[in-house]
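A.B. asks: take a look and give me a structure for this.
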Amino acid sequence: MITRPNPAPGNNRWDAKAYQQFSRLRQRPVNELLDRVQLKHPKCIYDLGCGTGIATQLLAKRWPRARLMGVDSSEQMLSEARGLPIKAMWKHCDLLDWQPEQPADLLLAAAVLHFVTGHEQLLPGLLGQLNPGGCLAAHMPDWRDALWYQLMLETLESGGPDGAPLGSLELRQRMAARPLLSLEDYYRLLAPITRTLDIWETEQLQVVDGKSPIYDWVKVSALRPVMQGLKDDELTRFIYHYLMRVHKHYPPEHDGRTLFPFKRIFIVATV
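C.D. replies: Have a look, this model is predicted:
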């Protein structure tokens, strides 16, 4: 069963400006992904979860004659994207409600599918929206075993008064869920319904600047359900205790920068 994130009622905003803080590093995996896409002249391209248009710009540059549409569930993100000097259309829509206006030659999903569970149904469904010879290209942060993510879970479990949990049981269970499959399971799922299939995993040693750069990175993406799901007093405690843990385990280097290993799964599937 496919399920979508469940943000706090009335609080589905994204901080587009903060997301742009590390735009250069966020662009790097998109370049790595597109380097493996072999399409010559795709006519119809959708950038799913386009956000502020970091990947959409690269698509417009590589295939300037293609019909290009960015799709995102956040009006704040799309407001930033609409200001880009590129030829593209923009659609405000949740990924799970999206239906293409016409079959696609390329579906790009950069850092979005990991927010949705039920990949056994989701990915074959996306492949079904492609023209023959079309391609699904996706990269997904794989952070569930990362130290900074485990520190977040630890803070939720014991960051309250006298070591009590923070937030609801549903929030803690949702953050502990593991929506991504193994590389082998992605192959077993997609190989029978694709013509070519390329799956790989990388871990990039991101070198980030700032006083609390890891927190600044994850608060607008991975930790967004936590930031929205806690009451004000709980959120204050969470931020304090989480920052204490992160600063202890990710101290700055002698040059003042912080080392931030980041793992991703990549899929390029052609039907």
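A.B. asks: could you use CA atoms for every contact and neighbour count after this?
C.D. replies: Fine.
A.B. asks: against R178, how distant is F260?
C.D. replies: Per Cα to Cα, to the nearest Å, F260 is found 21 Å from R178.
A.B. asks: more neighbours: the two, which one.
C.D. replies: F260 (19 against 15; other Cα atoms under 10 Å).
A.B. asks: doesn't that one fall inside a strand?
C.D. replies: Yes. Assessed with DSSP: H, G, I helix; E, B strand; the rest coil, F260 lies in a strand.
A.B. asks: quick check: which element contains the residue lying closest to K91 once chain neighbours are set aside?
C.D. replies: In space, and not counting its chain neighbours, K91 is closest to V71: 4.8 Å by Cα to Cα, 6 or more residues apart in numbering. With secondary structure defined by DSSP states H and E, V71 is part of strand 67-72.
A.B. asks: next up, for comparison:
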Amino acid sequence: MVDWDAGQYLKFEDERTRPSLDLLRRVPLEAATNCVDLGCGPGNSTELITRRYPAARIVGLDNSPDMLAKARMRLPGLHFEEADIATWETSERFDLIFANAVLQWLPDHPALLKRLVSFLKEGGCLAVQMPNNLNEPTHRLMAQVAQDGPWAEKLSSAARSRETIGSFENYYGWLQQAGCSVDIWQTTYVHPLDGAASIVEWFKSTGLKPYIDPLSPEERAEFLRRYQVAVLEAYRAQGDGKVLLRFPRLFFVAQRR
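C.D. replies: This is a model prediction of the structure:
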């Protein structure tokens, strides 16, 4: 994919930060000395960790130069590194590995989680949140527009760019096998947005990227036009003119025994 656009992502900063805050609240560690924020993006989640553990050494990792640039501007006192989480290895051991809205892009979750848990200290926590919205109209319509347009062949693999999220039982079992106690839950957020165009703007920086990044500017404009028409049908306006974006997210906090 083309590099992530931090400015586009931050158009909905408050809504995107809320799951990070909810996840961090469930981390049972009273203190931490060494933390890493995987897929730190523009630093909004990293900032929450600094507030919770002000004495800790905190590192942010991301594969996007644009996101890292924004994170460094936001938190100039912290260390941020460009890294591919899919292959990331470290000799360090962490009290907290925080991964908000990033692992859904990576394959083979059983092996991935086992590797991440191995980087925890005894008693350390792996805290994860992943969007679980592939069955929502927003994502079903992306795939439909991709299949029905003149770009169908070009976008034939776009729907497979995100990992299908497993069940509660899957993650509980994988993390138990990795030697962790597990707290797992799901929350469906409901975001009142200013019409179908706002839903399109929301996903332009995330879910739509595998579909629109391969397209020419003309194709991209037409894809987004068709997608917005479809979204308008699926998300009817409320009495105040808002549309309600349902957004399920899966969470877990795994503590290494």
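A.B. asks: can you give me the end-to-end distance of stretch 102-121 of structure 1?
C.D. replies: Length of stretch 102-121 of structure 1, first residue to last, Cα to Cα: 21 Å.
A.B. asks: what range in structure 2 does it sit on?
C.D. replies: Counting by TM-score structural alignment, stretch 102-121 of structure 1 falls onto residues 92-111 of structure 2.
A.B. asks: longest helix in structure 2, please.
C.D. replies: Longest helix of structure 2, by residue count under DSSP state H: helix 217-234.
A.B. asks: same for that helix, what does it pack against?
C.D. replies: For helix 217-234 of structure 2, the packing partners by 3 or more Cα pairs under 8 Å, 6 or more residues apart in numbering; DSSP states H and E come out as helix 137-148, helix 196-204.
A.B. asks: mean distance, the last one to its aligned residues in structure 1?
C.D. replies: Right, the one you point to is helix 196-204 of structure 2. Following superposition, helix 196-204 of structure 2 is found to deviate from structure 1 by 1.4 Å on average (mean Cα distance after the TM-score superposition for structure 1).
A.B. asks: check contacts around the residue mapped onto L189 of structure 1 from structure 2.
C.D. replies: Residue correspondence, TM-score structural alignment: L189 of structure 1 in this structure matches W174 in structure 2. Neighbour list for W174 of structure 2: P110, L113, K114 [criterion: Cα atoms under 8 Å, 6 or more residues apart in numbering].
A.B. asks: grab the nearest non-local neighbour of the first one.
C.D. replies: Looking back up the chat, that one is P110 of structure 2. W174 (5.7 Å).
A.B. asks: how far away is the one you found from P248 of structure 2?
C.D. replies: 21 Å.
A.B. asks: quick one on the thing from earlier: the longest helix of structure 2 vs structure 1, average distance?
C.D. replies: In this overlay with structure 1, the average offset of helix 217-234 of structure 2 from its partner residues is 1.7 Å by mean Cα distance after the TM-score superposition for structure 1.
A.B. asks: which residues sit against that helix?
C.D. replies: 137-138, 141-142, 145-146, 149, 151, 195-197, 199-200, 212-213.
A.B. asks: quick revisit: mind putting the helices and strands packed on helix 217-234 of structure 2 in TSV, distance to A127 of structure 2 and mean neighbour count included?
C.D. replies: TSV is the format used below for these (distance: least, Cα to Cα, whole Å; neighbours: other Cα atoms under 10 Å):
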stretch	distance to A127 of structure 2	mean neighbour count
helix 137-148	25	18
helix 196-204	24	19
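A.B. asks: can you lay out these as JSON lines showing distance to F252 of structure 2?
C.D. replies: Converted to JSON lines, these look like this (distance: least, Cα to Cα, whole Å):
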{"stretch": "helix 137-148", "distance to F252 of structure 2": "23"}
{"stretch": "helix 196-204", "distance to F252 of structure 2": "24"}
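A.B. asks: to R25 of structure 2, which of these lies closest?
C.D. replies: Counting by Cα to Cα, R25 of structure 2 lies closest to helix 196-204 out of these; the figure is 25.0 Å.
A.B. asks: hang on, the earlier thing: wasn't the match of L189 of structure 1 part of a strand?
C.D. replies: No. Counting by three-state DSSP, W174 of structure 2 is not found in a strand; it is helix.
A.B. asks: show me the contacts for the residue nearest to the spatial centre of structure 1.
C.D. replies: Note on structure 1: the residue nearest the mean C-alpha position is A111, at 2.7 Å, using Cα atoms, centre = their mean. For A111 of structure 1, the contact set (Cα under 8 Å, 6+ apart) comprises G49, A138, H139, M140, P141.
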